[in-house]
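**Q** Sequence and predicted structure, then a few things I'm wondering about:
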Amino acid sequence: MLRLSAIYRYPLKSGMGERLARSELDALGLLGDRRWMLIDADSGRFLSQRLLPQMALLQARWVDADCLQLDAPGMPPQRVWLPDADTALRDTQLWGSELNVPDAGDAAAAWLEQWLGRRCRLLYQPSARARQVDPRYTVSGERTAFTDGYPLLLIGQNSLEELSAQVGRPLEMLRFRPNLVVEGAAPYAEDGWKRIRIGAVELRLVKPCSRCIITTIDPQNGQRDADREPLETLKRHRLRDGEVYFGQNLLHPGHGVLEEGAPVEILE
């Protein structure tokens, strides 16, 4: 039987992931997922592990619906409260999308600048200012927060185990930053799924996920592996049209609840 074996949320884009036993879904994906993002204070460009691998060690956790706590090695905890959705707005770009979203304030920026050693700002994504998913794949105008493009990402547990065997060492699932992990399917079975049901929630798999240098960063220490794995192995086995793919992007109906251990049914 197929089942949902893990749920992961990333409150801060490119920050540390957290495993959840249960999560609500709202219009943008898992509740609270990737609602915060760092940008360069001067250029306005978003910052991620691609440029700053140490962000893998930057922990952001929701204290409650209105407050986030930041933690990082060698730093005292820093709490950040939701900014007003329509004030202190900053312009930024995320993979071609123009965004105008609120800034979280000087205290959060100063804390982050001290740890990262560079000028930056922390931004928040209110639902009302979310961007639309690529219109080539959306059918109902679905929107997303500060994800790379889609509200949810799914990976099969046996796909990771197959890739680990090819690389020659166990790989951490968090290298690939999925939201949902499904257990019990053959390796890469998710490549052929179009619609699934997890518990009572129906989801559409719309596009394979292209992978980048972030997969080579060890989530335990925030350092890139010198052998560039698993990206090199993915290039040999999962290359298509100049991109390497691992995992599937999903769209969802907007609301629902997902729980670890829930049965997974392939509808199409």
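**A** Thanks, I have it.
**Q** Please make it C-alpha for all contacts and neighbour counts, starting now.
**A** Noted.
**Q** Assumed K235 was part of a helix.
**A** Yes: under DSSP: H, G, I helix; E, B strand; the rest coil, K235 sits within a helix.
**Q** can you pull the contacts of it?
**A** Counting by Cα atoms under 8 Å, 6 or more residues apart in numbering, K235 makes contact with E243, V244.
**Q** For it, give its distance to R177.
**A** According to Cα to Cα, to the nearest Å, K235 and R177 sit 19 Å apart.
**Q** what's the answer for L68, then?
**A** 20 Å.
**Q** who's more crowded, the two?
**A** R177 (21 against 18; other Cα atoms under 10 Å).
**Q** Now do the contacts for R197.
**A** R197 sits next to L203, V264, E265, I266, L267 when contact means Cα under 8 Å, 6+ apart.
**Q** Check which helix or strand it maps to.
**A** Element membership of R197, judged by DSSP states H and E, is strand 195-198.
**Q** Then R19 would be within a strand, right?
**A** Yes: R19 forms part of a strand when assessed by three-state DSSP.
**Q** count of neighbours near the residue nearest to it when sequence neighbours are not counted?
**A** Once flanking residues are discounted, R19 sits nearest to Y8: 4.5 Å by Cα to Cα, 6 or more residues apart in numbering. Using other Cα under 10 Å, Y8 is surrounded by 22 other residues.
**Q** What is the three-state secondary structure of Y8?
**A** Assignment for Y8 (three-state DSSP): strand.
**Q** In this structure it contacts R22, no?
**A** No: if you go by Cα atoms under 8 Å, Y8 and R22 don't touch, sitting 9.6 Å apart.
**Q** Comparison target, given below:
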Amino acid sequence: MVLVEVRAEHMNHVLLNAPNMNTLLLQIPDRTRNKEVVVKHYRNEEIYSIDCGNEVASWISQYILGEDSGLRIAFHDGSYERDQINNLYKDKIDYYKRGLGNESSGLNSDLTSMHIINQASVADINRRMNNSDINADYFRSNLVVDGAKLKPYEEDDWLWIKVGDVIMKNVVECMRCSITTTNPETGVRRDDKEPLTTMKNFRISKGPEKAPVMGILLEVFQTGNISVGDVVYVGKD
């Protein structure tokens, strides 16, 4: 799936591309004309969405399964708010003391809508792996911050972040899974299981899952526009 390209086209269409597949122009579905479905996420959280139709279902099924059916694509139009985070993650809330809750979540993400990492942290991971070729794309962040004075992993201590017009709050560290070992350019999982193998030696969460951590998950407090090259402002209090 990492090789599927999704691009907005005009106001109400999306272009889908994937290797050896025809480009598909998908019209964003309307709740009044399309079927409403329930999509189960991590920990069986139920998210109400809109089915995108048979054409795109066949397209994604052919690409992923090599068959004409079996998978479907759903769209979330923002008409429902997630309200199960507090309950589903009650075993972690005491650890996530910075404010993780229903209001922190994005529409289709595990926990929050934004994730940020520091390029100096990525460089340190590579240094520990003897100058490997792991880049920021392996961590699938929304935002990558770079600068001459940045220190590795200092983003862990950022509390408030402002980029462009957008103001965000650090609500939880990001625990990483095996998806980070998939090369984002080829879609092939690395045999050496990097960068997780290296991160397990020094970047383990102190929380209940004991997983490697990289980057921070953010709650959006003020929406707006973000552009490449924007100055990033951070506060620790």
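**A** Nice, thanks for sending it over. A quick note: this is a predicted structure, and the numbers were derived from the prediction, not measured.
**Q** counterpart of stretch 176-189 of the second structure in the first structure, which residues?
**A** For stretch 176-189 of the second structure, the aligned range in the first structure is residues 211-224, judged by TM-score structural alignment.
**Q** Tell me which residues of the matching stretch come out buried.
**A** R211, I213, I214, T215, T216, I217, D218, P219, G222, Q223, R224 (16 or more other Cα atoms under 10 Å).
**Q** from the middle of its chain, how far away would that stretch be?
**A** Centre-to-centre, stretch 211-224 of the first structure and its host chain are 14 Å apart (Cα atoms, centre = their mean, to the nearest Å).
**Q** Let me see the ranges of the strands in the second structure.
**A** 5-9, 13-17, 24-27, 36-40, 46-51, 74-75, 114-118, 143-145, 160-163, 166-175, 213-222, 232-235 (DSSP state E).
**Q** Give me the mean distance between the third one and the first structure.
**A** Just to be clear, that refers to strand 24-27 of the second structure. Between strand 24-27 of the second structure and the corresponding residues of the first structure, superposition yields a mean separation of 0.9 Å, by mean Cα distance after the TM-score superposition for the first structure.
**Q** what's that strand in contact with?
**A** Contacts for strand 24-27 of the second structure (Cα under 8 Å, 6+ apart): N12, H13, V14, L15, L16, N17, V56, W59.
**Q** Same check on the second one?
**A** Residues lying outside strand 13-17 of the second structure but in contact with it, judged by Cα under 8 Å, 6+ apart, are V4, E5, V6, R7, A8, E9, T23, L24, L25, L26, Q27, I28.
**Q** can you list the residues you listed in TSV and add distance to V228 of the second structure and neighbour count?
**A** Formatted as TSV, the contacts of strand 13-17 of the second structure follow (distance: Cα to Cα, whole Å; neighbours: other Cα atoms under 10 Å):
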residue	distance to V228 of the second structure	neighbour count
V4	23	14
E5	20	13
V6	19	12
R7	17	12
A8	18	12
E9	20	12
T23	27	13
L24	28	15
L25	27	16
L26	27	17
Q27	28	15
I28	27	18
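**Q** Of those, which is the nearest to Q119 of the second structure?
**A** When the contacts of strand 13-17 of the second structure are ranked by distance to Q119 of the second structure (Cα to Cα), E5 comes first, at 23.8 Å.
**Q** Per the alignment, name the residue of the first structure opposite that closest one.
**A** Under TM-score structural alignment, E5 of the second structure pairs with Q59 in the first structure.
**Q** Is it correct that that match is in contact with P73?
**A** No: here Q59 of the first structure lies out of contact with P73, judged by Cα under 8 Å, at a distance of 9.3 Å.
**Q** what about the helices in the second structure?
**A** For the second structure, helices defined by DSSP state H occupy the ranges 54-65, 85-88, 119-128, 196-199.
**Q** Only the buried residues of the last one, if you could.
**A** Taking 16+ other Cα under 10 Å as the neighbour-count basis, helix 196-199 of the second structure is seen to contain the buried residues L196, T198, M199.
**Q** go on, the third one?
**A** For helix 119-128 of the second structure, burial by neighbour count (16+ other Cα under 10 Å) applies to Q119, A120, S121, V122, A123, I125, N126.
**Q** swap in the first one?
**A** Of the residues in helix 54-65 of the second structure, those with enough neighbours to count as buried (16+ other Cα under 10 Å) are E55, V56, A57, S58, W59, I60, S61, Q62, Y63.
**Q** Relative to N108 of the second structure, which of the contacts of strand 24-27 of the second structure is nearest.
**A** Looking across these and measuring by Cα to Cα, the closest to N108 of the second structure is V14, at 17.0 Å.
**Q** Just tell me what that closest one corresponds to in the first structure.
**A** When the first structure is aligned by TM-score structural alignment, V14 of the second structure is paired with L68.
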